[in-house]
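Chemist: no FASTA, just this:
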């Protein structure tokens, strides 16, 4: 990957091994670098760069006469030699100094190539030793002058360098350009302008921050590890855009341009040619459905569950054969206790309703559900009787059993067509009647929809223009002996052969542990045949038009030393991307994944977790019940607190993830028309109550879909709030999804009024403050806590 903006790909200090590094610098068209005994001078777009030939210290002199340090000396005890002037650039070699000299290059050599590319300076390195590292640039970040670090963490942070808390945050983290940062770039904004730094590759980079010896700020050090058989040149591009009005998204715009130049950029329009369902992402809020099944408490009218419980208890107590007596075997001890309680109560008792429906659903999904003796007195329809002689499996079997259950209690249970809770036509009708014309519907990670025999629900949703698909994961593999226990989950279960041979191996021969330290991380190379079998089975079960892969876009890629499937981290990433591309290409569906790392963007349509990350891992305040920040239990199944219960976010996480003063839409600037970004499902739009308004406004500003966790009951309660937002957001996103983010401007000194532009069709101005805002005297106001959207000349005020 190449980045053209905030130079985050600086490389330098060569550590260990025999190194040959070549650096290339770019000079503007029509000019040549000038060389003297100590330095190389390059002019790029009216900005003058002075590069020390031996230490690779770089100073920038702007057109206004301001001096900016791009890198302090990164090499010592070296000799610069073998200078060659190429067309528009210079190439030379750094080698160890004379005898008795201590060299940071050790005994190696480093080729350096410098040449101007338009108004950017390109610097490239190549080591003689294929397994070595280079640290450069070593960039001082002075706290004076109101400087801001533009940092591609998720969507992007704008980090004030005079803020001690933010400096501590930068120093405390281990930064790489795969997992912790979404793109290989960074930038530095000041009163003088914006310095953009972009690196060509995402792989094997790390960035470290340290306090300067003078205590006046931080030093950013960029290190790249070289490996045999991988790219031998490390390339950076730097650009300085002068002036107070320089774009804060310039690094991302430069990265986008470099990707286009390299042929690594694909728009949603281009992806939709082979996967037409992608077009349905435009204007589609993201919804996770809960409380779906064969029969759910949402399917029963008030009092019906009590009546059903009473009938079951009565039949079980009777000596005669009956449906109820037969069904008793599907109840756990706790479920039957809840049923007995419900039978003697006039209250609804939702937990008891859920218990009885869970047991009955387990029954209808079983092959031994029908017992002729139990149904001997039931008045079955001719259609149902006709199904008794057929050999049925899967969805057809479940549907027959549902008919048997309904016809056993026809005065209590509604028609089978109305069953399913969130997996019902009634749920889809509720969405449609509310005005939700497009939705991306996600499932909870289980295969409950197929088990419940709800393939028709999928067909219905797709026919209405909704995207619907399963969650799937090939991140971890567990011991088959743990299948069906709390120590495992369905997507981590394969067979014994893959468990024994498919794990990713460390260099020391140990296996990489899986998620939550369970099992192993699964090699994407070894997994591929299993991926294709499972995916095909999922599409055979239901006609999905969407598919979600957990983790594959998150940046968690690895060197694998197993002799059965040896791979570099680059090959690992390529295999993960290829399986997602295979699904999109083979089935013509929209494919989504977790994360938003740039390597996956050319092949994936949707990324969950870019806009709002999953944060707080290991924070006991979020996991202990007594804390006000406790996110909640994974219970009840139809509305787990962890997703449904609103709680406040800690101030630390508000600053890092939501406060608009510290956000900048770098990811959208690079990729808005290439992929749709979204929330992580643990941080949906209404999860954190103290930032809900901020989230809603930023969804408008960045044109990012809202995400909701819903079941029939919750949607009925939240419909008015949801629809108020969606009616403003959706028409704009139907247009903006296919447009680039071209401009981001901070309009107020307190940074609480911001504006974005998408192509030449949409402008969004958001006011996060508590006071109305006018850009100039006489202008129309942007309301406090509101927005103004102008789509194709039509103005909409959102309050």
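Modeler: That came through fine. Note that the coordinates shown come from a computational prediction; the quantities given were computed from them, not determined experimentally.
Chemist: When you work out contacts or count neighbours from here on, use the C-alpha atoms and nothing else.
Modeler: Will do.
Chemist: element containing residue 114?
Modeler: Following DSSP states H and E, one finds residue 114 within strand 109-117.
Chemist: which helices and strands does that strand pack with?
Modeler: With contacts defined as 3 or more Cα pairs under 8 Å, 6 or more residues apart in numbering; DSSP states H and E, strand 109-117 has these neighbours: strand 22-26, strand 39-44, strand 89-96, strand 120-127.
Chemist: out of those strands, nearest to residue 610?
Modeler: Nearest of those to residue 610, taken as Cα to Cα: strand 120-127 at 28.2 Å.
Chemist: Any idea how far that closest one is from the middle of the chain?
Modeler: 31 Å (Cα atoms, centre = their mean, to the nearest Å).
Chemist: With stretch 715-734 instead?
Modeler: 22 Å.
Chemist: Show residues contacting it.
Modeler: 282-285, 434-436, 696, 699-700, 703-705, 762, 791, 796, 798 (Cα atoms under 8 Å, 6 or more residues apart in numbering).
Chemist: take the one below as the second:
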């Protein structure tokens, strides 16, 4: 892994990215609002108005003429029968009777409006447009520019011949670069639409639309914009389209309704792993061999036998080893894993084992075991266990704090002013509410991972997100395919839930988790913004993809209205108004389908497993791995990357990496990815436990001191410009308003221009004329 440090120029010691920039008066707020309005006004100028169009109804070929240059922007299809042809100066319409599709094109002031309407009550498909261009600009993740003959992209599209646009595209458009202008096809949304790819002799794309018979909305709208061949023009034109549709909401606007969102500004992103309330530091291991025959330890074995997915065999072997004074690291971890696991069990209380509960435990027992909240149940179990372990452990209030609360306090004192902390499950917080309170008290955001994607009929305690008290959901609230089959849940387990049918269950879960006042101030919703959406053909609850998304947005809004800062996986922009942050836009999941990465544990590319023997970070998130050369063009090479999403949503959604690919994950690319984090205003993300914090704390704290004020400044503006400064595309520049810019030099050669010098493999931040250098060392 490259090691990297951050060097500050003397001019930057008085860093203009300082707190004084962010403690604004009302007057300066109004001034900044005017600046932003000016930035938005400029965005209205990118879409050209002086173009004309021609169309051949039989083949649905569309040509655009701009400034005397004509280009076929949608290629001809096989000729079809045409009826009801009507034509005027700026408008033409017709019907394809065989396909039962009505088509209407109309020249508006700054775009060509195209409406495709199904006349059928059955499911139908229709292809348009067909694209064959030298280069494509696509909103794949953050954004890509793709030459039609680039070999790695051709290989990628050969494996992915049919892309669901709602999943594969972060925004609802696709663009082609013509010889003298760009054409951008903007849709209201990408639901029920696929992008079909052909790679012979070069890359060609075709949009395929599914009209659903029971969907009352039978019309698909396109707006075809003409701009310069510039990704800024393309992105800003799309942004104005979203604003005109009422589908754009800034962080400023979101903060007025939920002030907690302010804490996201300048925050590093941390997934924190502390699944144990009892840790190795909490056990007096020398006392254990004499205690292993105590009834409590036999009872734990019985619980594991009856309710544990892996049974009690390894636990009992560990006990035997301790009895023989042969308990080493593996046995200690097995012992701790088992104890922490059974503390989650509602069946933990046994009056024959726990004969003398303390006052707190007795109070909870008297309340009635079946009437306890989840947090109260964990509290009871901890007190019961403490009562029989005696001085084997310290007082309960100390359990687990050295590996959780103490780390958060140290983060703050080391200079990490702003952080979002995600827990892998709400149970981690309910078992250790002191940890959650400490994070909140330090001014951090902290929240659990939650999911309403799947339901299992008999979910184990490991799959609590797939478990619901309502027993009717499995049969009556799950998604059915057109052929009558149920859609399988995550990893093939259980079924997919219909989000329109489970809102009361969302409320019930949330109220159950928070009823004792645990101070979560954020919530992360798995997959809700990832575009994995469905038409549900269940006869008693027919549901369109549009309604599916509306159900997801309703629950995102619910959490936001409860004062929680809401984020989701993916970040696709149908959810941009409802979420404050997203994980997956900057680095999405890399190649699910590659066995070397997912199955072959001997491969250097194997990303790791979900298991963590020591209760800390699973190897899937901790192990540093290279990625194959052929994947770099697709996922990480700056040559093919564009900040399209940031050009549209910089002031609206804070985006980072998908959690499997944090800032430290990719071998040999840590420094390069840091440079792009500044170039694209992308928060650094890392998986931490106490050990990982100790390993990385100097780097994290040094970087946070630069990152936090930088992002707070960048979020005050649009990303106003993006430039490629060299022919090899390895030196790039972004601008945030008039006074903040970043130049990233991804090459090994120094770059000099306009009195500035940027060394190879460094990024330069320029704010109000003052410079900060982000530099990597080999």
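Modeler: Yep, that arrived. Treat the numbers as computed from the prediction; the structure is a model and nothing was measured.
Chemist: After superposing, what score do the chains get?
Modeler: Laid over one another, the chains give 0.83 as their TM-score (TM-score structural alignment, normalised by the length of structure 2), with 707 aligned residues with a Cα RMSD of 3.2 Å.
Chemist: rewinding a little: mean shift of the strand holding residue 114 of structure 1 relative to structure 2?
Modeler: Once fitted to structure 2, strand 109-117 of structure 1 is off its aligned match by 2.7 Å on average (mean Cα distance after the TM-score superposition for structure 1).
Chemist: Adding distance to residue 506 of structure 1, write the helices and strands packed on strand 109-117 of structure 1 out as CSV.
Modeler: What follows is those, written out as CSV (distance: least, Cα to Cα, whole Å):
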stretch, distance to residue 506 of structure 1
strand 22-26, 31
strand 39-44, 43
strand 89-96, 33
strand 120-127, 25
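Chemist: Turn those into TSV, including distance to residue 784 of structure 1 and mean neighbour count.
Modeler: As requested, these are exported to TSV (distance: least, Cα to Cα, whole Å; neighbours: other Cα atoms under 10 Å):
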stretch	distance to residue 784 of structure 1	mean neighbour count
strand 22-26	47	27
strand 39-44	43	23
strand 89-96	53	24
strand 120-127	40	27
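Chemist: Identify whichever of those lies nearest to residue 394 of structure 1.
Modeler: strand 120-127 (58.5 Å).
Chemist: For the longest helix along structure 1, grab the matching residue range in structure 2.
Modeler: When structure 1 is scanned for its longest helix (criterion: DSSP state H), the result is helix 712-736. Aligned by TM-score structural alignment, helix 712-736 of structure 1 falls on residues 690-714 of structure 2.
Chemist: to the chain's geometric centre, what's the distance from the matching stretch?
Modeler: For stretch 690-714 of structure 2, the distance to the chain centre is 20 Å (Cα atoms, centre = their mean).
Chemist: Comparing it with structure 1, how large is the average distance?
Modeler: Mean for stretch 690-714 of structure 2 is 1.8 Å (mean Cα distance after the TM-score superposition for structure 1).
Chemist: if we can go back for a sec, buried ones among the contacts of stretch 715-734 of structure 1?
Modeler: 282-285, 436, 696, 699-700, 703-705, 762, 791, 798 (16 or more other Cα atoms under 10 Å).
Chemist: Would you mind listing the two of the residues you listed that lie farthest apart?
Modeler: Across these (Cα to Cα), the longest gap, 21.6 Å, separates 436 and 762.
Chemist: The residue sitting nearest the centre point of structure 2: what's it in contact with?
Modeler: Nearest to the geometric centre of structure 2 sits residue 583, at 2.1 Å (Cα atoms, centre = their mean). By Cα under 8 Å, 6+ apart, the contact list for residue 583 of structure 2 reads 567, 568, 569, 570, 571, 655, 656, 657, 658, 659.
Chemist: Can you tell me which of these is closest to residue 489 of structure 2?
Modeler: Of the contacts of residue 583 of structure 2, the one sitting nearest to residue 489 of structure 2 (Cα to Cα) turns out to be residue 569, at 16.7 Å.
Chemist: Aligned counterpart of the closest one in structure 1, please.
Modeler: Looks like residue 569 of structure 2 aligns to residue 594 there (TM-score structural alignment).
Chemist: Next, the mean deviation of the helix or strand hosting residue 253 of structure 1 compared to structure 2.
Modeler: For residue 253 of structure 1, the element it lies in under DSSP H and E is helix 250-261. When structure 2 is superposed, helix 250-261 of structure 1 averages 1.4 Å from its matched positions, counting by mean Cα distance after the TM-score superposition for structure 1.
Chemist: In structure 2, which residues correspond to that helix?
Modeler: So helix 250-261 of structure 1 sits over residues 233-244 in structure 2, by TM-score structural alignment.
Chemist: And stretch 559-575 of structure 1, end to end?
Modeler: Criterion Cα to Cα, to the nearest Å; first-to-last residue distance in stretch 559-575 of structure 1 is 12 Å.
Chemist: Then stretch 287-304 of structure 2?
Modeler: 23 Å.
Chemist: Buried residues, it. List them.
Modeler: 288, 289, 292, 296, 297, 300, 301, 303, 304.
Chemist: Residues contacting stretch 365-372 of structure 1, please?
Modeler: By Cα under 8 Å, 6+ apart, the residues outside stretch 365-372 of structure 1 that reach it are 294, 326, 327, 363, 397, 398, 401, 404, 451, 452.
Chemist: hmm, 6 Å instead?
Modeler: Applying Cα atoms under 6 Å, 6 or more residues apart in numbering, the external contacts of stretch 365-372 of structure 1 come out as 363, 398.
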